[in-house]
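Engineer: Okay, predicted coordinates and the sequence, questions at the end:
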Amino acid sequence: MANNKKRLLNLITIFIFIISLVGCNSNSKNSSKKVEEKQGIVTQDTSNKKNGDLSYSDKNSTNISGKLKVHYINVGQADSILIQQDSHNMLIDAGNNADSNLVVNYLKKQGISKLDYVIGTHPHEDHIGGLDVVIKTFNIDKILMPKISTTTKTFKDVITAVQNKNMKVTAPKVGDNYKLGGATWSILAPNNSSYQDLNNYSIVIKMKYGNNSFIFTGDAESISEGEILKKQLDIKADVLKVGHHGSHSSTTDAFLAKVNPKYAVIMCEKGNDYGHPHKETMIKLQNKKITTYRTDECGTVVATSDGTKITFDKKPGTYNYNGNSNTTKNTSEKTKKTDTYSTSKNNKSNRILATGNSSSQIPQTKGVGVYITNTGKKYHVNGCSSLKKSKISISLEKAKSQGYGPCGNCHPPQ
């Protein structure tokens, strides 16, 4: 009998000890979790990670405060987007060279003196033209640009501005996650290191704030969109910045279906030479009943998220294309022309790693080649119908310096 009582007491003691261990372990996990939340740590959610899925868990997602503001700045036929959250700021592109003061003054009016991130999506003048002045004007924590260089004066000006501030350029890596206040953002593209068209080097990102999300595409075209889809990346979003100013070269049916946005924003200039936004794109948006905002019709558009719902400061734009009503007839020959260009083998841009050392020399490439004629003040790509009578080879930079403008029929490089 005494032995049985002793055995029972031992079992009870062991049981109590096990319970205390479980309790301690639980408290330890909760304590660790609280520390992570306090530090704002962003962690990968591996429980649902499959085939490159970029889904991740933001420890602050349920404790967001304030609002996220996305300013789609009206810089005409160009891109410039300011994102703000809880005194943290991020700029994606800065318009053309001529837009430098416009962008800088807009940022200053928002009370900005520092930018956490500056992204030059790709080295086309209508995206990085104003970046050098932005870099000179504001304090910046991190600059991201793709692994590609050109010898245009615009690109050189940006690199010089970076070097003069003793800064580094960070190359985008698909899957990298960053924080902007209570928001998180991840890189979706580029997914390759060799493209014929500079547009496909565009840095594409997805930003999440609470239950809301935004995708910013730069000028990424169907090739880049296809690579994102192939990797099965998480691209569902409430708001899509439509690629390449609404060109038919972007926003494929499959990509649009996967993003499945409630809202779309198109950044283009009224009466532009390229016929943006194109008929094909606008029909897709209309058929899916996606509420669309356009800088050519609405001016600067500001979207505000509280983590649950998104509001816009302007009324939606129309589904018109090329400046005309959305009918079945062709509005102009411009909508039939290809909206991309390819560099020749001799002019193909050399790809570089983004500068890990701000003082390092940037490998340079021959300037993008275009053609001019004996008459008129337009530059063209090879194969343009306007080149039948004469065809004079010239660099894009030199053509611009001599007062030549882009041909609206063949959409040469900007």
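Structural biologist: Structure's in. What do you need?

Engineer: going forward, measure contacts between C-alpha atoms and count neighbours the same way
Structural biologist: Fine.

Engineer: ranges for the strands of the stretch 101-250 of the chain?
Structural biologist: Under the criterion DSSP state E, counting those that start in this stretch, the stretch 101-250 of the chain carries strands at the ranges 114-119, 139-144, 169-170, 177-180, 183-189, 204-209, 212-216, 239-241.

Engineer: got JSON lines for the ones you listed, with mean neighbour count and distance to Gly52 too?
Structural biologist: As requested, those are exported to JSON lines (neighbours: other CA atoms under 10 Å; distance: least, CA to CA, whole Å):
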{"stretch": "strand 114-119", "mean neighbour count": "21", "distance to Gly52": "23"}
{"stretch": "strand 139-144", "mean neighbour count": "17", "distance to Gly52": "22"}
{"stretch": "strand 169-170", "mean neighbour count": "20", "distance to Gly52": "22"}
{"stretch": "strand 177-180", "mean neighbour count": "18", "distance to Gly52": "14"}
{"stretch": "strand 183-189", "mean neighbour count": "24", "distance to Gly52": "10"}
{"stretch": "strand 204-209", "mean neighbour count": "24", "distance to Gly52": "15"}
{"stretch": "strand 212-216", "mean neighbour count": "23", "distance to Gly52": "18"}
{"stretch": "strand 239-241", "mean neighbour count": "25", "distance to Gly52": "21"}
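
Engineer: Second structure follows, compare the two:
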Amino acid sequence: MKKPNTITGRLLRRLTALALAAALTLSLAGCQDLLALLGEGGYPASSTVQTQTPAEGSSFSVNFIDVGQALSVLVTCDGQSMLYDGGNVADGSLVVSYLESAGVTRLEYVICSHAHEDHVGGLAAVLAKFPAGHVYAPVTQNDTQCFQDFVKYTQQQGLNVEIPAVGTSWQLGSATVQVLGPVAQYDDTNDTSLVLRIDYGQTSFLLTGDMEQKAESDLVNSGANLDVDVLQVGHHGSETSTGYVFLNSVLPEVGVISVGEGNSYGHPSENTLSRLRDAGVDVWRTDLAGTVTITSDGTNYTVSSEKYAAPEQQNPTLTDGSGQQSSSTQTIQAYIGNANSKKFHLPSCSNLPDPANQVLFSSYEEAVQAGYTPCGNCLG
């Protein structure tokens, strides 16, 4: 698939963002008040980075390795390699074999997104095989044996597990990698996931680990540059990740879900698939397509996979159950603004203002242009 590299394509993505917020259903759990998302917090000034223009002969690929109900992503650029997660302990040999087949002899960067086994488990085997330059994680210790093995093999290379600060960036060949999150402290291990943005020329990618909607909202509020072409869909397509507010900021064209066939968690969630559909995101799933590889020349990117799976298989919400394509655009006749709070709501919202304070808008765009912000309960 080729990336549309035109101003029109970008405008269409922005228009999709407006329609996306309007498609939010009242069944969405855990909505956050958007006033909090629009607070005074800002992204560190040090976060601004200069991306490089790929030189002639440069090469770049992102490989979402099929490790079942787990995650492992190999990024290669100009002969340098970075591994983001290594799947479960049982996946270690598979990941090592994949790296060998890809011609990897050294990993400039090894990243453990967070301390759960399905992300850190296979990294011990990787570090036992390949020399590394830097090893990053959101924590330096954890009670689980798999994380302790990860630390042990890091130290056997004379390295320490480092915790990168938000805003930290580095070059991987001609690609620029930047740490965007987590931007706060969390008790939920999933929300501690290291979030990476990768820019290669005019193409961009976002790796999110298992980040949940609380951390997603905080990341949006931080002012981080989240608008990318390709999104690693968080937490294997779980219902608790990839919320509308986050998608509205990321506006990806492609979403890759690393997920196991017939897994007991019900991943990916139908609600998450519906949100991706509403956002116009092309979904690729490792349970159906196998390893998904995205290559880029710095202007356009191409998505390929080990196995063919039709779009309506990878995202069944594209059809209405009759075999026909369904429309992802919901018809909403009006939005109701609150003249006092300057919020606007769906007509079905439980927090509608008194009739005397109601202002009617015919479209989402009209409400935003009038200076109103979406209600966190019905448009969160």
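Structural biologist: Yep, it's here. Source: prediction; values computed, not measured.

Engineer: Same list (the strands of the stretch 101-250 of the first structure) but as JSON lines, adding distance to Ser224 of the first structure.
Structural biologist: Below are the strands of the stretch 101-250 of the first structure laid out as JSON lines (distance: least, CA to CA, whole Å):
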{"stretch": "strand 114-119", "distance to Ser224 of the first structure": "18"}
{"stretch": "strand 139-144", "distance to Ser224 of the first structure": "18"}
{"stretch": "strand 169-170", "distance to Ser224 of the first structure": "20"}
{"stretch": "strand 177-180", "distance to Ser224 of the first structure": "19"}
{"stretch": "strand 183-189", "distance to Ser224 of the first structure": "7"}
{"stretch": "strand 204-209", "distance to Ser224 of the first structure": "9"}
{"stretch": "strand 212-216", "distance to Ser224 of the first structure": "13"}
{"stretch": "strand 239-241", "distance to Ser224 of the first structure": "15"}
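
Engineer: what's the closest of those strands to Gly130 of the first structure?
Structural biologist: Taking CA to CA, strand 114-119 is the member of these nearest to Gly130 of the first structure, at 11.6 Å.

Engineer: quick one: the closest one aligns where in the second structure?
Structural biologist: Counting by TM-score structural alignment, strand 114-119 of the first structure falls onto residues 106-111 of the second structure.

Engineer: In the second structure, what residue corresponds to Phe138 of the first structure?
Structural biologist: Under the alignment (TM-score structural alignment), Phe138 of the first structure maps onto Phe130.

Engineer: And for that match, the neighbour number?
Structural biologist: Neighbour count for Phe130 of the second structure, taken as other CA atoms under 10 Å: 16.

Engineer: Quick check: it touching Glu108?
Structural biologist: No. Counting by CA atoms under 8 Å, no contact exists between Phe130 of the second structure and Glu108, whose distance comes to 9.8 Å.

Engineer: re the thing from before, out of the strands of the stretch 101-250 of the first structure, which gets nearest to Tyr195 of the first structure?
Structural biologist: With distances scored as CA to CA, the stretch of the strands of the stretch 101-250 of the first structure nearest to Tyr195 of the first structure is strand 183-189 (12.5 Å).

Engineer: for that closest one, the distance to its chain's centre please.
Structural biologist: In terms of CA atoms, centre = their mean, to the nearest Å, the centre of strand 183-189 of the first structure is set 9 Å apart from its chain centre.

Engineer: Mean deviation, that strand versus the second structure?
Structural biologist: With the two structures superposed, strand 183-189 of the first structure lies on average 0.5 Å from its match in the second structure, counting by mean CA distance after the TM-score superposition for the first structure.

Engineer: Read off where that strand ends up in the second structure.
Structural biologist: Residues 175-181 of the second structure are matched to strand 183-189 of the first structure when aligned by TM-score structural alignment.

Engineer: Can you give the contact residues for that stretch?
Structural biologist: Counting by CA atoms under 8 Å, 6 or more residues apart in numbering, stretch 175-181 of the second structure makes contact with 47, 50-52, 54, 60, 77, 164-171, 193-201, 219, 224, all of which sit outside it.

Engineer: coming back round to it: let me see the residues that make contact with the match of strand 114-119 of the first structure.
Structural biologist: Here stretch 106-111 of the second structure makes contact (CA under 8 Å, 6+ apart) with 80-85, 130-137, 172.

Engineer: State the pair within the residues you listed that is farthest apart.
Structural biologist: Pairwise distances among the contacts of stretch 106-111 of the second structure were taken by CA to CA; the largest, 19.8 Å, belongs to Gln80 and Ala137.

Engineer: So for these two, which sits in the more crowded spot?
Structural biologist: Set side by side, Gln80 of the second structure and Ala137 give different neighbour counts by other CA under 10 Å, the larger being at Ala137 (23 against 19).

Engineer: who touches Lys108 of the first structure in this structure?
Structural biologist: Residues counted as contacts of Lys108 of the first structure (CA under 8 Å, 6+ apart): none.

Engineer: same thing but 10 Å
Structural biologist: Remark: with contacts taken as CA atoms under 10 Å, 6 or more residues apart in numbering, Lys108 of the first structure is in contact with Lys114, Thr137, Phe138.
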